[in-house]
Structure formats: C-alpha cells, structure tokens
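**Q** dropping the sequence and predicted coords here.
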Amino acid sequence: MSDAVKRNLVAITACISGVAHTYMAAERLEKLCQQEKWSVKIETQGALGIENPLTEMDIRNADAVLLLTDIDIAGAERFTECRYVHSGISAFLREPQKVITAVRKVIGTPQQTHIILRQDTFR
C-alpha cells in the first residue's frame, strides 16, 4: 500500500498518575496523525476513568494499534490479535518520530505483529 492510502489507527494513552501525560500524549498523537494524514481514535485511561472507549469495530477496522502506556491498561486482551506498537508515554513525548516510524513499519505486517519500544531505545 502506498503512503497516499488513508491509514486508520486506534490508540490508548495511560500514565501512572492518570493526569497530565495521558492527555498530553493523546493531544500530541492527534497532531502527528493530522500531519501524517492518518485518522486516529484515542481512548484515554486516566484519572477520570476510561474516556472515548474504543469499540470492537474501531479495533477491527484499524490498520494498527498504538499503546502509549506506562501502566497495565484495562481491556488489554482486546489487542492480542492486532498488530501494535507499544511505547512508554515519556519516551513518546520525548521522541515521537521514533514511535511514528515504528507504526509505519508495523502497518502492512501480519496480524499479531507487535513492536515493543523499550525505554533504552530512546537514549
């Protein structure tokens, strides 16, 4: 598929305190996806609970899943059959292009392909 094809992503953001970074990462991701001309739906799991929950249909229709989390997330089993990229929130906020590059790589791979970006990947 060429880059001209509209990509559809879903994401979850969740940080330890559930306050600032959860929402900062969601906002940053929305802006990056606009630049990439990708559509994105982001579920936040923060201090206010789960907001903008991803539906089964959202997940099924996604080209890839992006998990920006520093904690275990509610409903993680929803993504076991999906291709996804998992990164810590702080790492994403520091170097978002590394995460976007990983998303580009995972799109087009077989389902159940998982790319885990360790914290030391960003040093």
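**A** Good, I have the coordinates. Numbering: from 1, shown residues only.
**Q** from here on, just use CA atoms for contacts and neighbour counts.
**A** Noted.
**Q** so where do the helices sit in this protein?
**A** Counting by DSSP state H, the chain has helices at residues 20-36, 56-61, 89-94, 96-106.
**Q** tell me which residues of the second one are tucked away?
**A** Spelled out, it's helix 56-61. residue 59 (16 or more other Cα atoms under 10 Å).
**Q** got the contact list for residue 64?
**A** Applying Cα atoms under 8 Å, 6 or more residues apart in numbering, we find residue 64 in contact with 8-10, 82-85, 103, 106-107.
**Q** the most centrally placed residue in the chain: what's its closest spatial neighbour, skipping adjacent residues?
**A** Central residue of the chain (Cα atoms, centre = their mean): residue 66, 2.0 Å from the mean position. Excluding the flanking residues, the one nearest residue 66 by Cα to Cα, 6 or more residues apart in numbering is residue 11, at 4.5 Å.
**Q** and the contacts of residue 64, which is closest to residue 116?
**A** The shortest approach to residue 116 among the contacts of residue 64 belongs to residue 85, at 5.9 Å (Cα to Cα).
**Q** second structure follows, compare the two:
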Amino acid sequence: MKIIGITACTAGIAHTYIVAEKIQQAATEAGHECKIETQGTIGAQNELTPEDIKTADVVILAHDIAVGGVERFKGKPVVDIPISVAMKSPKSLIATIEKKLGKK
C-alpha cells in the first residue's frame, strides 16, 4: 500500500517533524511505501507531487492546525486525525488503516 500524508502542529516545530518520522517508520515496518509532507514554521517540506497523490492508496492528515492543499486529495480516502494520535500510536494508526482498507 502507498501511504501519503501531511503533518502540522500548532507551533510548527518539533511535533510536525517527529510525527512525520513516526508515521513513515511505522508504515515502512508494516511493509508499505510512505511519503509525508511537513507543513512547519519553515514552510512545506518533502512536498507531495501529483504523481505521489495519483498513486496513493490513502492520505493521512495528522494536524492541530489547518493544513494547506487538501483539495489535492479529492477522491482519495483521507484519515484526518489530531497530531497527538499519530504521535502516541503510529503502529496502531497504520494497522487501523490496513484493516479499514483491507490492504496489508
């Protein structure tokens, strides 16, 4: 499964990047491809390309503030959660997505 997403925390500093790393690590450990765009204080990094979006099976939006560019994901399954959920349980998040989408 190909997972893409965006992380953004209130301060736009630590949690934005920590959660991106945690999601990527949990997805990779579960055998999935994953790319996460961060929207922090220095702007968007690791930006998702149109090809990333086109080939994605699911989009994770882990945020505590408004994220930009969500219209790019029209027609894709989107998991929209507070950043704390992904911070505390990234493996559980990936397992839940696998179960709901029926993909391993």
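**A** Structure's in. What do you need? Computed from a predicted model, the values in this text were never measured in an experiment.
**Q** TM value for the aligned chains?
**A** In this superposition the chains share a TM-score of 0.89, using TM-score structural alignment, normalised by the length of the second structure; 103 aligned residues with a Cα RMSD of 1.6 Å.
**Q** identify the residue of the second structure aligned to the residue nearest to residue 66 of the first structure.
**A** Under the alignment (TM-score structural alignment), residue 11 of the first structure maps onto residue 5 of the second structure.
**Q** I'd like to check which residues are in contact with residue 86 of the second structure.
**A** Residue 86 of the second structure sits in contact with 19, 22-23, 62, 93, where contact means Cα under 8 Å, 6+ apart.
**Q** returning to what we had before: make TSV out of the contacts of residue 64 of the first structure and add neighbour count and distance to residue 56 of the first structure.
**A** Formatted as TSV, the contacts of residue 64 of the first structure follow (neighbours: other Cα atoms under 10 Å; distance: Cα to Cα, whole Å):
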residue	neighbour count	distance to residue 56 of the first structure
8	19	14
9	22	13
10	22	11
82	19	12
83	22	15
84	28	15
85	24	18
103	21	20
106	21	20
107	21	19
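**Q** one step back: among the helices of the first structure, which comes closest to residue 77 of the first structure?
**A** Using Cα to Cα as the measure, helix 56-61 is the one of those that comes nearest residue 77 of the first structure, at 11.6 Å.
**Q** mind listing residues that contact that closest one?
**A** For helix 56-61 of the first structure, contacts defined as Cα under 8 Å, 6+ apart pick out 8, 10, 41, 65, 78-79.
**Q** how about it, which residues of the second structure does it hit?
**A** Against the second structure, helix 56-61 of the first structure falls on residues 50-55 (TM-score structural alignment).
**Q** verify the stated contact: residue 10 of the second structure with residue 64.
**A** Yes - when contacts are counted by Cα atoms under 8 Å, residue 10 of the second structure is listed as touching residue 64 (5.7 Å).
**Q** measure stretch 6-14 of the second structure end to end?
**A** 14 Å (Cα to Cα, to the nearest Å).
**Q** quick one: that stretch to chain centroid distance?
**A** 12 Å (Cα atoms, centre = their mean, to the nearest Å).
**Q** and it, what's buried?
**A** 6-9, 12.
**Q** tabulate those (a markdown table), appending distance to residue 88 of the second structure.
**A** Shown next, in a markdown table, are the buried residues of stretch 6-14 of the second structure (distance: Cα to Cα, whole Å):
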| residue | distance to residue 88 of the second structure |
| --- | --- |
| 6 | 17 |
| 7 | 14 |
| 8 | 15 |
| 9 | 14 |
| 12 | 18 |
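**Q** show me the contacts for residue 22 of the first structure.
**A** Applying Cα under 8 Å, 6+ apart, the residues contacting residue 22 of the first structure are 13-15, 44-46, 89.
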